[in-house]
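J.: sequence unknown, structure follows:
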């Protein structure tokens, strides 16, 4: 089994060391490097193989939001999971718009952090419970976007709903009795049809259009 190659990006050394202490004995995760600034992140990504960046919003002299945007635009094989003290809706949305696939808070426990890392690595989205509540409370009260007029097939709606409920591709396949390849095809079609960039965009669309209320 391949280990998840992790880069920890945070401007506080003591916090980076704390994360390492929590995860160092986790069998499925390998901490490859750590960084305190965006420039350090970019240099590491050029020289080392990284699967996932655990990204703080506040970096040394730079923004984790902008770093996330550059990383996800340059290489869609590298996933970004936000780990932040900021629980404001605006910060959450900026990170998701930048391409982060998940958002957890710094008061998250070890087990949930590991679950989030594994979920995002496997292509799902992950939000800590407080973050999920903020997203839902904000988005369900907004006017539905014009894209809600785009017709989806019954199967596309089923898959979109399961994606928003944090099901992995294999779990969706098992739930709907279809192949993982078919799930991948539907997901690509959904992204193209709705004009979205990633799984986080699909989750936002599902919440905004009330699919989790059904």
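T.: Sure, I can see it. No experiment lies behind these values; they were computed from the predicted model shown.
J.: CA atoms for contacts and neighbours, from now on please.
T.: Fine.
J.: got the contact list for residue 66?
T.: residue 98 (Cα atoms under 8 Å, 6 or more residues apart in numbering).
J.: so where do the helices sit in the protein?
T.: Counting by DSSP state H, the chain has helices at residues 13-23, 38-47, 64-74, 89-98, 110-121, 129-139, 154-164, 169-176, 180-194, 199-208.
J.: single out the most deeply packed of those.
T.: helix 199-208 (a mean of 23; mean count of other Cα atoms under 10 Å).
J.: contacts for that one?
T.: The set of residues that contact helix 199-208 without belonging to it, under Cα under 8 Å, 6+ apart, is 96-97, 99-102, 123-125, 136, 139-140, 142, 144-145, 160-161, 163-164, 190-191, 196, 212.
J.: below is structure B, check it against A:
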């Protein structure tokens, strides 16, 4: 975990916020944690100091998590802020829609603190956190799509064998550093490959790449 992490927890339940702040302060070093009770309060706070990561609840008064996420994702001034949703919503279609909208991770509130920290670590390193629940949502969506004609699918430039190899490692949740070590390449080279894969496939993030890899038979969750 990198140092000097600026993080804001947005949730309308004070006890939840305070409990999570205590757990994170016990486990993370050199982290500055602020808190907000809803999206409106968050937007007011970040005008003076933008966080690196926002841990966002969905159901909040005045301005809920979906409205707040959309506001952050649509404003170029906040493009560097990473959003991890913390929610009790388990509907897999709903989860997949949120991930595909551009948020960086989705963690159920009944997860343990280790998963929350893993999500923060992955997102801080520049990746998208894909939980088991998100993988299940992707798997179901792909299985449903496979029942219909694929003429609607994006048909971009074909991936090279090296790009397919990197895509499989992305699906296995390798970080860019781990991929660089595995393939004896530089992290910068991996970054370049990842960006080209995103451009060729038309996907926005890791969840989209996993979905693409499953649809094309490049990777299997079985």
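T.: Done, it's in. All of these numbers come straight from a predicted model, not from anything done at the bench.
J.: any idea what the TM-score is?
T.: Scored by TM-score structural alignment, normalised by the length of the first structure, the superposition of the two chains gives a TM-score of 0.89; 214 aligned residues with a Cα RMSD of 2.1 Å.
J.: possible to save the helices of the first structure as a markdown table with distance to residue 58 of the first structure?
T.: Putting those into a markdown table (distance: least, Cα to Cα, whole Å) gives the following:
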| stretch | distance to residue 58 of the first structure |
| --- | --- |
| helix 13-23 | 12 |
| helix 38-47 | 10 |
| helix 64-74 | 6 |
| helix 89-98 | 11 |
| helix 110-121 | 19 |
| helix 129-139 | 18 |
| helix 154-164 | 27 |
| helix 169-176 | 32 |
| helix 180-194 | 30 |
| helix 199-208 | 21 |
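J.: of these, which approaches residue 31 of the first structure most closely?
T.: When the helices of the first structure are ranked by proximity to residue 31 of the first structure, the top entry is helix 13-23, at 7.2 Å, counting by Cα to Cα.
J.: OK, contacts around the closest residue to residue 189 of the second structure other than its chain neighbours?
T.: In space, residue 189 of the second structure comes closest to residue 180 once its chain neighbours are excluded; the distance is 8.0 Å by Cα to Cα, 6 or more residues apart in numbering. With Cα under 8 Å, 6+ apart as the criterion, the residues that contact residue 180 of the second structure are 186, 187, 189, 190.
J.: and the third one, how far from residue 58 of the second structure?
T.: It refers to residue 189 of the second structure. Separation of residue 189 of the second structure from residue 58 of the second structure (Cα to Cα, to the nearest Å) stands at 37 Å.
J.: same question, the last one
T.: According to Cα to Cα, residue 190 of the second structure stands 34 Å off from residue 58 of the second structure.
J.: same deal with the second one?
T.: Applying Cα to Cα, the value for residue 187 of the second structure to residue 58 of the second structure is 35 Å.
J.: out of the contacts of residue 180 of the second structure, which is nearest to residue 25 of the second structure?
T.: For residue 25 of the second structure, the nearest member of the contacts of residue 180 of the second structure is residue 187. The distance, counting by Cα to Cα, is 30.0 Å.
J.: the first structure: which residue goes with the closest one?
T.: For residue 187 of the second structure, the aligned residue in the first structure is residue 180 (criterion: TM-score structural alignment).
J.: same question, residue 114 of the second structure
T.: Under the alignment defined by TM-score structural alignment, residue 114 of the second structure is paired with residue 111 of the first structure.
J.: again, but for residue 202 of the second structure
T.: Using TM-score structural alignment as the criterion, residue 202 of the second structure maps onto residue 195 of the first structure.
J.: would you confirm that residue 61 of the second structure contacts residue 38?
T.: Yes - Residue 61 of the second structure is within contact range of residue 38, at 6.4 Å (criterion: Cα atoms under 8 Å).
J.: which neighbours do the two have in common?
T.: Shared between the contact lists of residue 61 of the second structure and residue 38 (criterion: Cα under 8 Å, 6+ apart) are residues residue 12.
J.: so those two - more neighbours on which side?
T.: Legend: neighbour count by other Cα atoms under 10 Å for residue 61 of the second structure and residue 38, higher for residue 38 (24 against 13).
J.: for residue 185 of the second structure, see how far away the more buried one is.
T.: Between residue 38 of the second structure and residue 185 of the second structure the distance is 43 Å, computed by Cα to Cα.
J.: residue 122 of the second structure too?
T.: Distance of residue 122 of the second structure to residue 185 of the second structure, given as Cα to Cα: 20 Å.
J.: same question, residue 74 of the second structure
T.: Residue 74 of the second structure sits at a distance of 34 Å from residue 185 of the second structure (criterion: Cα to Cα).
J.: with adjacent residues omitted, what lies nearest to the spatially most central residue of the second structure?
T.: Nearest to the centroid of the C-alpha atoms of the second structure, with distances taken as Cα atoms, centre = their mean, sits residue 104, at 2.2 Å. The spatially closest residue to residue 104 of the second structure, leaving aside those adjacent along the chain, is residue 128, at 4.9 Å (Cα to Cα, 6+ apart).
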